[in-house]
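[1] I need the structure of the sequence given here:
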Amino acid sequence: MPEPEPQPHPQPPRYDPLEPGDGEAIAPTGQGGQMDLALDEAESLERVIPPGPGNPREKARSLWSDAWHQLRRNPVFVLSSLLIVFLVLIAIWPSLIASGDPLQCDLAHSQEGSAPGHPFGYDTQGCDVYTRTVYGARASITVGVCATLGAALLGAFLGGLAGFFGSWGDALLSRVADIFFGIPVVLGGLVFLSVVTSDTVWPVVGFIVLLGWPQIARIGRGSVITAKQNDYVQAARALGASNARMLLRHVAPNAVAPVIVVATIALGTYIALEATLSFLGVGLRPPTVSWGIDISNAAPQIRNAPHMLLWPAGALSLTVLAFIMLGDAVRDALDPKLR
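    From the prediction side, this is the model:
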């Protein structure tokens, strides 16, 4: 008789914990919790989705990108920015919304109210109040922006050097700043600008820069002193980095945020200061068109023709409010303690 063929030894069922099936696989006896833990870990590794176009990994945001991310969602910042853009636009091109000449006047229409084509009425000299209000934005915003840039650059430069190097330069800057802080702004403007005969905006800009830089210098000095004590600055110093490299590459980028906040808020204050000095007769002078000049001319006639004062004063208040709101929004975005 032929011998029966040997049957192959049956293989145990293949166990694949990641392969879906009709039933659940059971861990072999004796493995216990170790096998379950290993299987769970393997399954979690299999489920990791590699980065790609559909699943980009979120990059770590810097201070500035994080601040911009917050500012875009702040309605105060959006509203103030739109208003400032509009004001800057009409300051550069006032003819976009005002076709008349601010210096063309007709005494026959003196102090008349609203009329077709002249929605704001006329002033004492018979000039169109609407046209003068639109053209007045140029002088006021020019003074505010130029004075802010000058005070911020000078104050940040001097304050940064004093805070970084310290020693006698720091003490000298502090004493000089104390002297300027003791000068009354309005009284100083009356004395300083009363001897200047120029009809341009630059004497007013120079005066505001002269009295505005100490505040920004003090803010910049304190910010630099705080930034230079950080570990990355000490590491750069240990690696032999020069003072100029540490100041420009490591300290200044991390100390400039408070200066930007203070300068943004101060811009609105400088515009109001220019209007105050022009109202007192020592700021901008005719034939320059300015809100402060128009407010000064309209003040004696406030009972007979209140529209002469209402519109330039309203434009001035709205502009100052827009810049202060912008500064507050920037401060909230750049200061981690206020988030």
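[2] going forward, measure contacts between C-alpha atoms and count neighbours the same way
    Fine.
[3] which stretches of the stretch 201-339 of the chain form helices?
    Applying DSSP state H, counting those that start in this stretch to the stretch 201-339 of the chain gives helices spanning 202-227, 231-238, 243-245, 252-255, 257-279, 291-298, 307-334.
[4] now these in a markdown table, with mean neighbour count and distance to Leu45?
    Putting the helices of the stretch 201-339 of the chain into a markdown table (neighbours: other Cα atoms under 10 Å; distance: least, Cα to Cα, whole Å) gives the following:
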| stretch | mean neighbour count | distance to Leu45 |
| --- | --- | --- |
| helix 202-227 | 22 | 42 |
| helix 231-238 | 13 | 36 |
| helix 243-245 | 12 | 45 |
| helix 252-255 | 18 | 40 |
| helix 257-279 | 23 | 43 |
| helix 291-298 | 24 | 69 |
| helix 307-334 | 21 | 39 |
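[5] between the ones you listed, which one is nearest to Leu190?
    Smallest distance to Leu190 across the helices of the stretch 201-339 of the chain (Cα to Cα): 7.6 Å, for helix 257-279.
[6] could you give the angle of that closest one to helix 291-298?
    Relative orientation of helix 257-279 versus helix 291-298 (axes from the mean of the first three to the mean of the last three Cα atoms, to 10 degrees): 30 degrees.
[7] quick one: helix 257-279 to helix 307-334, angle?
    Going by the same axes, to 10 degrees, helix 257-279 makes 170 degrees with helix 307-334.
[8] who wins for proximity to Thr148 among the helices of the stretch 201-339 of the chain?
    helix 257-279 (5.7 Å).
[9] tell me which strands and helices that closest one is in contact with?
    Secondary-structure packing of helix 257-279 (3 or more Cα pairs under 8 Å, 6 or more residues apart in numbering; DSSP states H and E): helix 129-165, helix 185-193, helix 202-227, helix 291-298, helix 307-334.
[10] to compare against the first, here's the next sequence to fold:
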Amino acid sequence: MPEPDPYQNPKEAIAPTGAGGAMDLAMSEAETLEGGGTGRPRSLWSDAWHQLRRNPVFLVSALLIAFLVLIAIWPQLLTSADPLRCDLSKSQEGSAPGHPFGYDTQGCDVYTRTVYGARASITVGVCATLGAALLGSLLGGLAGFFGGWWDALLSRIADVFFGIPVVLGGLVFLSVVTSSTVWPVVGFIVLLGWPQIARIARGSVITAKQNDYVQAARALGAGSGRMLLRHVGPNAVAPVIVVATIALGTYIALEATLSFLGVGLRPPTVSWGIDISNAAPQIRNAPHMLLWPAGALSVTVLAFIMLGDAVRDALDPKLR
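    Predicted structure coming up:
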């Protein structure tokens, strides 16, 4: 039987057929890193998804967030009661058949209001995150790519917004708003949230535009718009996604804080922050009024923060 030619089959030259041990494991791992044996290297996003699928923190947080989004869209899946229907004769009563969380001061079902409260909180968090991410990415990306006076102007404007205390700014800005919808709160959070995203996007774009492929595209005559959209932008968006995912949980907590202080969402809007504010004076007499909305808020914020941490670990090779 002729011996295998090492130049025709280098794998057999390195590790003969049937040989086990570390060399086989290394070859298998190399094929995995090349895209499951297809010979094509995985991109940043496919590699990140490969890591996320094996991260239990991501799986748990993603399932929990999916459940919260589902009940925010269709709260009727968990309850058929009206969160605004109250009975004063049952004020501050504990759990009862069909009402596991008891009643609040006005005699409203705490379970129903906790389920419906997810809609306002998640709506504010998602809309505020999208608005801040889009505005911050646009301004920060342009400043980092073009530099010059535009970069200096944006940096000074961002410094002004960074100097505004969030809670104090909310008390001043939202105290003059009479609307009971979520949009004034969303607008305020976007107004104070975009500088953080802009700073991250600016630094990421400055780093990406110094890569060799961007310099090669510039040498071949590619315009600024094409380089920004085709080469710099896709390779600079990962840090923005990470920061925005973590900030989403922070924005939900901020909405609850502003609603607790009486300047955020207002009745008849159902919100966890409103329910926590109403339950705080009665914490000794009826702790169940505070326990359930506060618990739902804490779990939601924790789920988004855990999701952001998992995405950060997957997109940053230094943290693996």
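[11] care to give me the TM-score?
    Counting by TM-score structural alignment, normalised by the length of the second structure, the TM-score of this superposition works out to 0.91. Behind it: 299 aligned residues with a Cα RMSD of 1.7 Å.
[12] a markdown table please, covering the helices and strands packed on helix 257-279 of the first structure and showing distance to Phe86 of the first structure.
    Below are those laid out as a markdown table (distance: least, Cα to Cα, whole Å):
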| stretch | distance to Phe86 of the first structure |
| --- | --- |
| helix 129-165 | 11 |
| helix 185-193 | 30 |
| helix 202-227 | 23 |
| helix 291-298 | 17 |
| helix 307-334 | 10 |
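[13] who wins for proximity to Leu82 of the first structure among those?
    Nearest to Leu82 of the first structure among these is helix 307-334; the distance by Cα to Cα comes to 9.2 Å.
[14] read off where that closest one ends up in the second structure.
    Aligning helix 307-334 of the first structure against the second structure (TM-score structural alignment) gives residues 288-315.
[15] now stretch 139-148 of the first structure
    Under TM-score structural alignment, the match for stretch 139-148 of the first structure is residues 120-129.
[16] the matching stretch vs the first structure, mean deviation?
    Superposing on the first structure places stretch 120-129 of the second structure at an average distance of 0.2 Å from its equivalents, by mean Cα distance after the TM-score superposition for the first structure.
[17] what are the buried residues along that stretch?
    For stretch 120-129 of the second structure, a neighbour-count test (16 or more other Cα atoms under 10 Å) marks Ala120, Ser121, Ile122, Thr123, Val124, Gly125, Val126, Cys127, Ala128, Thr129 as buried.
[18] what lines up with Pro102 of the first structure in the second structure?
    In the second structure, Pro102 of the first structure lands on Pro83 (TM-score structural alignment).
[19] wait, what's in contact with its match?
    Residues near Pro83 of the second structure by Cα atoms under 8 Å, 6 or more residues apart in numbering: Cys108, Asp109, Thr112, Arg113, Tyr116, Val270.
[20] on that earlier part again, and of the helices of the stretch 201-339 of the first structure, who's closest to Leu153 of the first structure?
    Nearest to Leu153 of the first structure among the helices of the stretch 201-339 of the first structure is helix 202-227 (8.3 Å), distances taken as Cα to Cα.
[21] okay, the closest one sits on what stretch of the second structure?
    Using TM-score structural alignment, helix 202-227 of the first structure pairs with 183-208 in the second structure.
[22] distance between the matching stretch and the chain's centre?
    Centroid separation for stretch 183-208 of the second structure versus its chain: 13 Å, with Cα atoms, centre = their mean, to the nearest Å.
[23] mean shift between it and the first structure?
    Compared with the first structure after fitting, stretch 183-208 of the second structure deviates on average by 0.2 Å (mean Cα distance after the TM-score superposition for the first structure).
[24] and the counterpart of Gly98 of the second structure in the first structure, how many neighbours?
    By TM-score structural alignment, Gly98 of the second structure lines up with Gly117 in the first structure. Taking other Cα atoms under 10 Å as the criterion, the count of residues near Gly117 of the first structure is 10.
[25] do the same with the one 4 residues further on
    Residues near Gly121 of the first structure, counting by other Cα under 10 Å, number 24.
[26] that one and Tyr130 touch, don't they?
    Yes: counting by Cα atoms under 8 Å, Tyr130 is a contact partner of Gly121 of the first structure at 7.3 Å.
[27] related to what we said a few turns ago, of the contacts of Pro83 of the second structure, which is the nearest to Gly262 of the second structure?
    Ranked by distance to Gly262 of the second structure (Cα to Cα), those are led by Val270 at 13.3 Å.
[28] any idea what the closest one aligns with in the first structure?
    Checking TM-score structural alignment: Val270 of the second structure goes with Val289.
[29] from Pro102 of the first structure, how far out is its match?
    8 Å (Cα to Cα, to the nearest Å).
[30] okay, and the common contacts of those two?
    Here Val289 of the first structure and Pro102 have Arg132, Tyr135 as joint contacts, going by Cα under 8 Å, 6+ apart.
[31] quick one: contacts for Ser89 of the second structure?
    By Cα under 8 Å, 6+ apart, the residues touching Ser89 of the second structure are Gly107.
[32] make sure I have this right: it is in a strand.
    No: read with DSSP: H, G, I helix; E, B strand; the rest coil, Ser89 of the second structure is helix and lies in no strand.
[33] what's Ser65 of the first structure aligned with over in the second structure?
    Checking TM-score structural alignment: Ser65 of the first structure goes with Ser46.
[34] what does the helix or strand hosting that match rub up against?
    Element membership for Ser46 of the second structure, per DSSP states H and E: helix 44-52. Under the contact criterion Cα under 8 Å, 6+ apart, helix 44-52 of the second structure has outside partners Phe58, Leu59, Ala310, Val311, Ala314, Leu315.
[35] repeat the analysis, applying 10 Å as the threshold.
    Applying Cα atoms under 10 Å, 6 or more residues apart in numbering, the contact partners of helix 44-52 of the second structure are 33, 35, 41-43, 55, 58-59, 235, 238, 307, 310-317, 320.
[36] now swap in stretch 222-233 of the second structure and tell me
    Stretch 222-233 of the second structure has contacts (Cα under 10 Å, 6+ apart) with 137, 141-142, 145-146, 201, 204-211, 213-218, 221, 234-236.
[37] distance from the chain centre to that stretch, please.
    Centroid separation between stretch 222-233 of the second structure and its chain, computed with Cα atoms, centre = their mean, is 26 Å.
[38] okay, that stretch sits on what stretch of the first structure?
    Using TM-score structural alignment, stretch 222-233 of the second structure corresponds to residues 241-252 of the first structure.
[39] let me see the contact set for the aligned residue in the second structure for Val261 of the first structure.
    Mapped onto the second structure by TM-score structural alignment, Val261 of the first structure lines up with Val242. By Cα under 10 Å, 6+ apart, the contact set of Val242 of the second structure is Leu307, Gly308, Asp309, Ala310, Val311, Arg312, Asp313, Ala314, Leu315, Asp316.
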